[in-house]
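In: coords please:
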Amino acid sequence: MKPRQKRLVLVAAGLALLALAAWLISSAFQKNLVFSVTPTEVLASADRARNLRMGGLVEKGSLRRDGDGVTVDFIITDLAQRVPVRYSGILPDLFKEGKGAVVQGKLGADGVFTATEVLAKHDENYMPPDAARALKEAAEAKDKK
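Out: From the prediction side, this is the model:
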């Protein structure tokens, strides 16, 4: 094999390895990618297998604790749609009814969002951008009625 052919084979092998590495990185990102959505978008989506991060308000009067004291049911709303959420674990100290929250998990076939993580807003001004937009649109729609 001539030196030129060896160089060509090495360049081709290098490009193939680079393409393989790019594909592996891309597939790892796709598996761990979490989309931020509102309750309206969750209910409109047919994809129930994907991990989602849903933001909105914890509906007043919806917080229920099971007998074990660890499992909690509540409703997240964007004032247009409501999604029941079930979470097993300790809630953050700032988690309250009527306040903003972000839950991460999957929507089950029964329509209940099973959360693996619950985050509460950290001050009076914070709200996830998508949730703030959805709440504003819902409030404008109510005003028009």
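In: alpha carbons only for contacts and neighbour counts from here, please
Out: OK.
In: okay, which residue is most central for this structure?
Out: residue 53 (1.3 Å; Cα atoms, centre = their mean).
In: how about the strands in this protein?
Out: 35-37, 52-58, 64-65, 71-77, 82-88, 100-107, 113-120 (DSSP state E).
In: can the ones you listed go into CSV with extra columns for distance to residue 131?
Out: Formatted as CSV, the strands of the chain follow (distance: least, Cα to Cα, whole Å):
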stretch, distance to residue 131
strand 35-37, 8
strand 52-58, 5
strand 64-65, 23
strand 71-77, 9
strand 82-88, 13
strand 100-107, 9
strand 113-120, 13
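In: okay, now residue 48: neighbour count?
Out: Residue 48: 15 surrounding residues under other Cα atoms under 10 Å.
In: Need the contact partners of stretch 66-75.
Out: Contact with stretch 66-75 is made by 58-59, 62-65, 82-90, as judged by Cα atoms under 8 Å, 6 or more residues apart in numbering.
In: quick one more, to check against the first:
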Amino acid sequence: MALGTLKKKRRVQVVALAAVALVLSTALIGYAMRDGINFFRSPSQVMAEPPMATEVFRIGGLVEEGSVVRGQGEAISFRVTDGGASVPVVYRGVLPDLFEENQGMVGTGRFVDGTFEATEILAKHDETYMPKEVVDALKEQGVYKEAEPGS
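Out: As a prediction, the model looks like this:
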């Protein structure tokens, strides 16, 4: 009788230990990934509900025509639009070769005092290669044009 109780007790301990290990590993994975997840927002979403200055997120759309201003040094400012709203962007660094006005872009950074401060800029020359979120945001605003075959 005592042997059966000991086995049962050991089994309960193993199950409890496995449950604690599972919860702990899930918590550690979540903690490790907290900075690796950047949510996407369109310019219209950013202007409608401005995120907190501490939140890192991605913004995407088209570089507004006539808005690119190259400052002193590596500072560049421009506006990104989805046709419904326009967000000022500041970036310090070297822009990708494909970066142009009226072309798609995706930036990662923070929205501070009404300006998106980008830490990374990705340029997309053709809508075919734009992230799905950017295409969806542009379609929602009626700005997106399907790429012509053969172009």
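In: TM-score them against each other, please.
Out: The TM-score (TM-score structural alignment, normalised by the length of the first structure) is 0.85; 138 aligned residues with a Cα RMSD of 1.8 Å.
In: could you pull out the helices for the second structure?
Out: 2-33, 43-48, 132-140 (DSSP state H).
In: For residue 138 of the first structure, find the nearest of the strands of the first structure.
Out: strand 71-77 (10.4 Å; Cα to Cα).
In: just the angle between that closest one and strand 52-58, please?
Out: 80 degrees (axes from the mean of the first three to the mean of the last three Cα atoms, to 10 degrees).
In: Give the buried residues for strand 71-77 of the first structure.
Out: 72-77 (16 or more other Cα atoms under 10 Å).
In: Quick one: residues contacting residue 143 of the second structure.
Out: Residue 143 of the second structure sits in contact with 82-83, where contact means Cα under 8 Å, 6+ apart.
In: ok, now how distant is it from residue 134 of the second structure?
Out: 11 Å (Cα to Cα, to the nearest Å).
In: again with residue 70 of the second structure
Out: 25 Å.
In: So for these two, which residue has more residues nearby?
Out: Just comparing residue 70 of the second structure and residue 134: by other Cα under 10 Å the higher neighbour count belongs to residue 134, 24 against 14.
In: what's the distance between the alignment partner in the first structure of that one and residue 19 of the first structure?
Out: Alignment note (TM-score structural alignment): residue 134 of the second structure maps to residue 131 of the first structure. To residue 19 of the first structure, residue 131 of the first structure is 38 Å away according to Cα to Cα.
In: same check, this time on residue 41 of the first structure
Out: Distance from residue 41 of the first structure to residue 19 of the first structure, by Cα to Cα: 35 Å.
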